[in-house]
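In: Here is my input, please return the structure:
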Amino acid sequence: MRYGSVCSGIEAATMAWRKLGWTPEFFSEIEAFPSAVLAHHYGSNMPGEPLAKNGIPNYGDFTQIGPEAGPIDLLVGGTPCQSFSVAGKRLGLDDPRGNLALEYLALARRLRARWIVWENVPGVLSSHTDEEQAEEDVEGDDGLESADFATFLSFVQECGYGFAYRVLDAQYIRVDDYARAVPQRRRRVFLVGYLGDWRRAAAVLLEPEGMRGDSAPRREAGKGVAGAITASAGRRGGTDDPERGKLVAEAFGGGNTSGPIDVSTALTAHGQRQDFEVETFVAEIAATLPAGGNSTGGERQPRMGAETAATMLVAHALRGEGFDASEDGTGRGTPIVPVSFGGQMSTPMWDFDLSQTLQEKNPQAVAFSVSQNSNGFAWESEVNPTLQARAQSETANQIDGVRQGWAVRRLMPIECERLQGFPDNFTNVPWRGKDTAPDGPRYKALGNSMAVNAMRWIGQRIDIMEKLIKAGRIAA
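Out: Sure, this is the predicted structure:
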């Protein structure tokens, strides 16, 4: 397959299709940094320079490409999305950038491309040239054709292409080299067209199981009474299911100190006490924090009395008829004691309480080890090791503490490359006299790119269709 690419960016299509043995005849990119990426990897010329002879030529403005660049088998492009995006003014085809979608079709006809692959944001499905109607349609990208998209589709048909379109999310597309897809939610509209026959386009983009509309098989009605808290939710049987093992952790509380309970006690009103007598607690494996001693002795956290230590909650796996607090299942060793810290690092005071749910507002503390010296406490490292269950003393040089006030960092360019399916440092190319590129243009180029795994999936299905056509298994 010989293809041309417009609005090429950093060429997700070529990254996706090179393993198929397809050959790019030309690129078309007008921005400087993406063009520098293409020049570095494919020997392309920069915009305004003479077309490359020993690399892939970059035509720059694709509206100026003439019929001499063809014929080609396929034209691929993701024309600018700003005119259709819900984050923009949504001028649609009234925006010159929106009209580039129609210029793309005109170029496909000039080059006599048999296939077209076009990509854009889901906002194209609700874009409207009428401003008032656009406001009503902002929430309507549910697959219904907007006036702008309907206009675009009418031009696709007028140019002689049968077509199919579909919204694909990159996080679910698993192909070779991308067995786990990519770790980002990236929904995009893809349109595939074939000259003269919509069925071939539909066979590429749509899957049979998504077209039948059959309802799921009806299951027989279940029998029996739903289990208590110790039983599985939605399944018959208790926690000793021979096929599945322990399905739901056992619960304790309600003032019953002799073992697990079957009926959950009622929750108290907000601000009232929470303890073993009036609440229900579910025992389960939890992350470990230092052992805090017990009421009869043992090492405790600094300034922790025996009364406080006696009330600490212990969460662990339940084995046999009773508690097995050991980590190795032998009944020996240090119990796993997950608790949360209160208090401040300025004074070595510890306030143990029920662990809270993580919240966006008033974020919880992050715990890790610190060292004590003559100047007070010092953070050991920026990398925080997992806290371990162990005995501590007030005189120990190293204690386990907490630190608050951290914020979520921004992604690095190399992580954005992985999100889009590119190799590490693909965009870290020589730029403006330096051997490496700054982060800013790398972020922009990657954000404007297509996801490589999505393009690989479409290319593979077109390749299969081409082979079936050449083998005569599909009528012309």
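
In: from here on, contacts and neighbour counts on C-alpha atoms
Out: Noted.

In: Identify, by residue count, the longest helix of the protein.
Out: Once the chain is assigned using DSSP state H, the helix that runs over the most residues is helix 452-470.

In: now what about that one, what contacts it?
Out: 12-13, 15-17, 20, 168-170, 173-175, 178, 181-182, 200, 204-205, 420-422, 474-476 (Cα atoms under 8 Å, 6 or more residues apart in numbering).

In: Could you also give me the structure for this next sequence, so I can compare it with the first?
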Amino acid sequence: MTLRYIELFAGIGGFRSALDALGGVCVFASEIDKYASQAYQALYNGAAELHGDITKIDAQDIPDHDVLVGGFPCQAFSVAGQRKGFEEARGTLFFEIARIAKTKRPRLMLLENVKGLLSHDGGKTFETMCAVLNDIGYAIDFRIVNSKHYGVPQNRERIFVVCDRDAEHEDWNVSGNDVGAKAKRRAQALGVRTFNFDWPENNEVTARLRDVLEAQVGEKYYLSEEKTAKLIAQLEERGQIAESDDCGMVGYVDGINGHDICRRVSTPTGVAPTIPTGSSGNTTPKIAEPYTVFQKTTSWTTTVKYDETGTLQAARLDKVPQVVTEEVRAVLTPERPEKRQNGRRFKEDGEESFTLTAQDKHGVAIGRYPRYRIRKLTPRECWRLQGFTDAQHDAVAAAGVSDSQRYKQAGNAVTVNVIHALGERLIPRLAELSETGNRLTPEKEAA
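Out: Here you go, the predicted structure:
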């Protein structure tokens, strides 16, 4: 069967990239940001189905669809916690999802938000959402899902809510006392209709940050010598230089002199932290790399002068500066463990090395090992961390979307790999309903 879906708060189409790959057809999308819309059009053949501000669109004008998907911005409900259900959500962007679902009655919904939604306002905001979804006729299930378990090296925890219009009530079997378990107990106490979704049970990390790094990047992505020296000094003082045979990235520093100078981009297992929304400038995750150090030394050179007959007229010894190179590398071969250097991306034999000159001041030498250059992740690397392809990123760059906007778009996106895994579980639910002849459009329900 063909999955017809709509994508709200579409961004750059993280849901769409995954669902289209599963045979889905997007019949409507909405995005208000002009740069995200520009990217969306570049990614999806002009995206004639893309519309603007969802608050200005009549629900009756939206095509019929099987699934509604969206990662909605989280806003505090004005009277959260007073159990007013559907009416309580008015004025929030979540209300737009509820408004459309109440009218169009899609069979399923897949919604995404930050993990903190579960505990926002003591849990009252999420409780209100659960009540609203129940009010408009949906059974719900939700889970915290981490992107690092789905083939990308990013520690990105997000809450996903699956809503099924026709599911029979099933109690949750809640165990543990983490934020997800606490939220489920609070939701059950509301008496809302719940069911048990067939969540993928991934719990292994299979990708490392080094898998997404570009071999060479432009100089504009590197920190200045002064900032690098200050950062390394802070890391060493705090004992936060990472030691990792797997990825060897620099440790974590947050809030030096009131500024987030460097975000840690790797745990000892080589997994990046969450790409921040609006990631650019000093808040962009950074990595440390090896480089070739040029050191000035001196040697004595003899200067001689002869006359036209070849007779020696004068001789002088001069100090002449010499430039010698010293490549700083990480060597992890078992036979040379004493040569291992921590805190940098590894270079393979034959790979072209970074070359610096003392005059250009592109790097910093601490005066002892290890030595680092530190750079931001590139926009393409951030898109890779969200499961987008290089071709997708490059198409958006070619459309004229700036570095800063592409950083922001990666931070705002959903991880494509996660949506693909969830989509594989959604489609069988639709297929089962279609086979039993229970698939209803709003018109059929009214009849």
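
In: And the TM-score between these chains?
Out: Once superposed, chain against chain, the TM-score is 0.53 (TM-score structural alignment, normalised by the length of the second structure); 279 aligned residues with a Cα RMSD of 4.1 Å.

In: Show where the longest helix of the first structure falls in the second structure, residue numbers please.
Out: Alignment of helix 452-470 of the first structure against the second structure: residues 416-434, by TM-score structural alignment.

In: Next: stretch 6-14 of the first structure.
Out: Under TM-score structural alignment, the match for stretch 6-14 of the first structure in the second structure covers residues 8-16.

In: what's the first-to-last distance across that stretch?
Out: 10 Å (Cα to Cα, to the nearest Å).

In: Off-centre distance for that stretch?
Out: In terms of Cα atoms, centre = their mean, to the nearest Å, the centre of stretch 8-16 of the second structure is set 14 Å apart from its chain centre.

In: quick one on the thing from earlier: helices - which of the contacts of helix 452-470 of the first structure land there?
Out: Short answer: the contacts of helix 452-470 of the first structure in helices (DSSP H) are 12-13, 15-17, 200, 204-205, 420.

In: Where do the helices of the second structure begin and end?
Out: Here the second structure has its helices, by DSSP H, at 14-21, 34-43, 85-88, 93-104, 124-135, 179-189, 225-238, 379-385, 390-398, 403-412, 416-435, 442-446.

In: and those, which is most packed in?
Out: Among the helices of the second structure, helix 379-385 has the highest mean neighbour count (mean count of other Cα atoms under 10 Å), at a mean of 25.

In: For that helix, give the aligned segment of the first structure as residue numbers.
Out: Aligning helix 379-385 of the second structure against the first structure (TM-score structural alignment) gives residues 413-419.

In: mean shift between the matching stretch and the second structure?
Out: Superposed on the second structure, stretch 413-419 of the first structure shows a mean distance to its aligned partners of 0.9 Å (mean Cα distance after the TM-score superposition for the first structure).

In: was I right about A445 of the first structure contacting I10?
Out: Yes - the pair A445 of the first structure / I10 is scored as a contact, 6.8 Å apart, by Cα atoms under 8 Å.

In: from the ones in helices among the contacts of helix 452-470 of the first structure, which single one is nearest A310 of the first structure?
Out: Nearest to A310 of the first structure among these is Q420, at 52.3 Å by Cα to Cα.

In: tell me the contacts of that closest one?
Out: The contact partners of Q420 of the first structure, by Cα under 8 Å, 6+ apart, come to 182, 446, 449-453.

In: can you rerun that using 7 Å?
Out: For Q420 of the first structure, the contact set (Cα atoms under 7 Å, 6 or more residues apart in numbering) comprises 182, 451-452.

In: Turn those into CSV, including distance to S381 of the first structure.
Out: Formatted as CSV, these follow (distance: Cα to Cα, whole Å):
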residue, distance to S381 of the first structure
V182, 31
A451, 36
V452, 37
